[in-house]
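Q: Everything below, folded, please.
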Amino acid sequence: MQNLYPEIKPYARHELAVEEPHVLYVDESGIPDGLPVVFIHGGPGAGCDSLSRRFFNPNQYRIVTFDQRGSGRSTPYASLENNTTWHLVEDLERIREHLGIDKWVLFGGSWGSTLALAYAQKHPERVLGLILRGIFLCRQQDFDWFYQEGASRMFPDFWQDYIAPIPQEERGNLMQAFYKRLTGSDEIAQMHAAKAWSCWEGRTATLRPNPQVVERFHERALAIARIECHYFINHAFLESDQLLRDMHKIAHLPGTIVHGRYDVICPLDNAWALHQSWPNSELQIIRDAGHAASEAGIADALVRAADDLVQRLLDLPPEEA
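A: Alright, predicted model coming up:
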């Protein structure tokens, strides 16, 4: 099994002011003249970490990672102001222009796959190819499955902890009930709701229980819960089935789709539907994995996809890629 590449430190860091009040944290690693790739994190609200750089050969890629509005080291933390899908699409363009990159590879998982598709469909001329994991099409059925009823029947024990902050009379619309608390003035109720929301996601993200994954969600609870709920209650600021509808705009681009067969957060039908709408894509169904990029089979497939793409785009001999 292909291991992740070793941990590396960025060779450059940037603070990029975009629409007020937001300042984005951006860093670069690998080699400056390598194939540009941008890592688009999930959530929205999760932020990047040292793992984000480890899917790419640092001797071949110029690796760009950044924290989206309100996430990670970007400021202000957990802010919902001027924070929509289309703000993030234009943030990607600002980053690309700021770094002097003509075209780049998009690498995104979960919500990162959503944002990568939205960006590619808006700016196809700036994309060399896509590597996507844990596809999330942001259809109403996808929101309902995980946040109202569906996954609840597979994890009734975890579900009870998720709905605990919400009174019985408000459980007919859980997302609305969480949104009220996550955006309210009661800070104790806000954090209680944030932890319940984020831990539900963390506990269901892997096929086998992984306390480290749960802890990462717990540490970022406020940003993940507030920003995710803000996006999802607004249908991710997308029209119905927009991402599938507009796949013809990027049908010519090469893409690899990696998806765990037992992904409970974003069921496999998301990836299947995308693949059917994208003739130039390759779908890899990982038989022993759920949703998380850190699961061995998914990490292995992502590293291999990045290795294969750099070889194709730079036309390198296999031993040099």
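Q: drop to CA atoms for contacts and neighbour counts, all remaining ones
A: Will do.
Q: Give me the contact list for the lengthiest helix in the chain.
A: If you go by DSSP state H, the chain has its longest helix at helix 296-314. Outside helix 296-314, the residues that touch it by C-alpha atoms under 8 Å, 6 or more residues apart in numbering are 1-4, 35, 55-57, 60-61, 129, 131, 133, 256, 258-260, 284, 286, 288-289, 292-293, 316-318, 321.
Q: Return the set of buried residues in it.
A: Applying a neighbour-count criterion of 16 or more other C-alpha atoms under 10 Å, one finds 296-307, 309-311 buried in helix 296-314.
Q: Asp27: what secondary structure?
A: At Asp27 the chain is in strand, as set by DSSP: H, G, I helix; E, B strand; the rest coil.
Q: again with Ala193
A: Ala193 ends up helix, using three-state DSSP.
Q: residues contacting it?
A: Contact analysis of Ala193 by C-alpha under 8 Å, 6+ apart lists 165, 178, 181-182, 225.
Q: Next, the second sequence, to be compared with the first:
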Amino acid sequence: MPRMNSSSGFDPRFRYRLHVVACLVAFASLGSLLPCAPAFAQVPGENLQDYYPPIEPFQTGYLKVSDIHEIYYELCGNPRGIPVMVLHGGPGGGCGPNMRRFHDPKRYFIILHDQRGAGKSKPHAELRDNNTQALVDDIERLRIALRLPKVQLFGGSWGSTLALAYAEKYPRHVSSLVLRGIFTATREEIDHFYHGGVAQYYPEVFDQLKSIVPKPEEKNYPAQFLELLQSKDKSTRDKIARAWAAYETKLAALVTSDAEVQEILDAEDVYAFSLIENHYMANNCFLKEGQLLADAPKLSGIPTVICHGRYDVICPPIAAWRVMKAIPGARLVLVEAAGHSGSAPPMRSALIEGIKSIQPLIADTADQRIEIRAASQPATTQPSGDQRDE
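A: Presented below is the predicted three-dimensional model:
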């Protein structure tokens, strides 16, 4: 009989232990499919790696990337270390302090930036000239400005989308990939999130979202949300932004408290997050259908670790499985006791272990810059938007 606890009535660790042996047996059979290492299950609460201690940037600034946009960036850790670009989710999520803490600051040069319209980037919540191709080229502009021959890309959810898109366009400038919560921006994945796939697991949460859609019978929820978020009525904009943020927050972790949801709703950038995300989803993320999977074989030879929560209902694990199979040599870690959130202890532990496992393969990318220069200075060469590695 399941053991009970005082808070929720059911101890989730009991459920995970019941099936973890079966999962481990299943994952062991995958070894022949994964050239680097087999996928594995993590037992919750055992030997988990925690964040590195909090750090502050040694430099911050803005890089002008278009006539409209300036992106905010932070430089942290060891400026002579292994360069890593940290890519936030959303789209529109912005970077937070804990995103600096997955890499050893003594060994890594940690670079974060807020994508167009997000976080501290200017102008705030701006949709003009805001698309996937532009964000990819912004990463390249920042790399050029910092004179980094190669960078590791570290991103989850939408950050994984952007990492794949950049790596497929500029593979020669990527030392490695550490990805979490894979989202390849297919119609299937978008429909799952907006049109009932989530309802199979969180019917009450999905019904709350559906209740504010003007025409729920029409299967164009992203476009409807985007229209509402651009309403002339501020109260309507605020209501929809908060409803959308609450929806996604409730789905991100296995258990989400009311206090955690409220913390997200009280954040200053809740409107920008909701607006930009629906702008991208209404436009199929400005990617051709199946583009990221089709081009994934280009990443052969780039060390790749993918960590994905077994119970991720926002981005189901099948997307990670497909990407792992499409990238020769990629390693997939299916994390038990984890959903979509990158901050859940089992997931952050898996990511930190993944980073450590790749480190010996990319150690020679440290200390290769000609000089350290402020990224706010214009780069000598700017990507044209159609420039790509051959």
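Q: For the two chains, what TM-score is obtained?
A: TM-score of the superposed chains, computed with TM-score structural alignment, normalised by the length of structure 1, equals 0.95; 316 aligned residues with a C-alpha RMSD of 1.6 Å.
Q: Average offset of the longest helix of structure 1 relative to structure 2?
A: With mean C-alpha distance after the TM-score superposition for structure 1, helix 296-314 of structure 1 departs from structure 2 by a mean of 1.3 Å once superposed.
Q: so where in structure 2 does that helix end up aligned?
A: Under TM-score structural alignment, helix 296-314 of structure 1 corresponds to residues 345-363 of structure 2.
Q: Stretch 82-99 of structure 1 too?
A: Going by TM-score structural alignment, stretch 82-99 of structure 1 lines up with residues 129-146 of structure 2.
Q: Counting neighbours, what do you get for the corresponding residue of structure 2 for Cys199 of structure 1?
A: Under the alignment (TM-score structural alignment), Cys199 of structure 1 maps onto Ala246 of structure 2. If you count neighbours by other C-alpha atoms under 10 Å, Ala246 of structure 2 ends up with 22.
Q: Could you do Trp321 of structure 2 as well?
A: A count of nearby residues for Trp321 of structure 2, using other C-alpha under 10 Å, gives 18.
Q: likewise the one 5 residues further on?
A: A count of neighbours around Ala326 of structure 2, defined by other C-alpha under 10 Å, yields 19.
Q: tell me the contacts of it?
A: Neighbour list for Ala326 of structure 2: 293, 296-297 [criterion: C-alpha under 8 Å, 6+ apart].
Q: hmm, try it at 6 Å
A: Residues counted as contacts of Ala326 of structure 2 (C-alpha atoms under 6 Å, 6 or more residues apart in numbering) are 296-297.
Q: now for it: what does it line up with in structure 1?
A: Aligned by TM-score structural alignment, Ala326 of structure 2 pairs with Ser277 of structure 1.
Q: How about Leu209 of structure 2?
A: So, by TM-score structural alignment, Leu209 of structure 2 is matched to Tyr162.
Q: for that match, what are its contacts?
A: So Tyr162 of structure 1 contacts 196-197, 200 (C-alpha under 6 Å, 6+ apart).
Q: Swap in 10 Å and give it another go.
A: 147, 152, 156, 174, 193-201 (C-alpha atoms under 10 Å, 6 or more residues apart in numbering).
Q: Could I get the buried residue list for stretch 57-76 of structure 2?
A: For stretch 57-76 of structure 2, the neighbour count (16+ other C-alpha under 10 Å) marks 60-65, 69-76 as buried.
Q: chain center to that stretch: distance?
A: 19 Å (C-alpha atoms, centre = their mean, to the nearest Å).
Q: same check, this time on stretch 302-314 of structure 1
A: Put simply, stretch 302-314 of structure 1 sits 20 Å off its chain's centre (C-alpha atoms, centre = their mean).
Q: Check the contacts of helix 296-314 of structure 1 for burial and list the buried ones.
A: Buried subset of the contacts of helix 296-314 of structure 1 (neighbour count, 16+ other C-alpha under 10 Å): 4, 35, 55-57, 60-61, 129, 131, 133, 256, 258-260, 284, 286, 288-289, 292-293, 321.
Q: how far away is the residue sitting nearest the centre point of structure 2 from Gln262 of structure 2?
A: Nearest to the geometric centre of structure 2 sits Gly156, at 2.1 Å (C-alpha atoms, centre = their mean). Look at Gly156 of structure 2 and Gln262 of structure 2: by C-alpha to C-alpha, to the nearest Å, they are 22 Å apart.
Q: In the stretch 51-200 of structure 1, mark out all the helices, start to finish.
A: 85-98, 111-122, 140-147, 156-163, 174-182, 187-203 (DSSP state H, counting those that start in this stretch).
Q: helices or strands next to the fifth one in the packing?
A: Counting contacts by 3 or more C-alpha pairs under 10 Å, 6 or more residues apart in numbering; DSSP states H and E, helix 174-182 of structure 1 packs against helix 140-147, helix 156-163, helix 187-203, helix 221-233.
Q: Same check on the third one?
A: The criterion is 3+ C-alpha pairs under 10 Å, 6+ apart, and the helices and strands that helix 140-147 of structure 1 contacts are helix 156-163, helix 174-182, helix 187-203, helix 221-233.
Q: equivalent range in structure 2 for it?
A: Under TM-score structural alignment, the match for helix 140-147 of structure 1 is residues 187-194.
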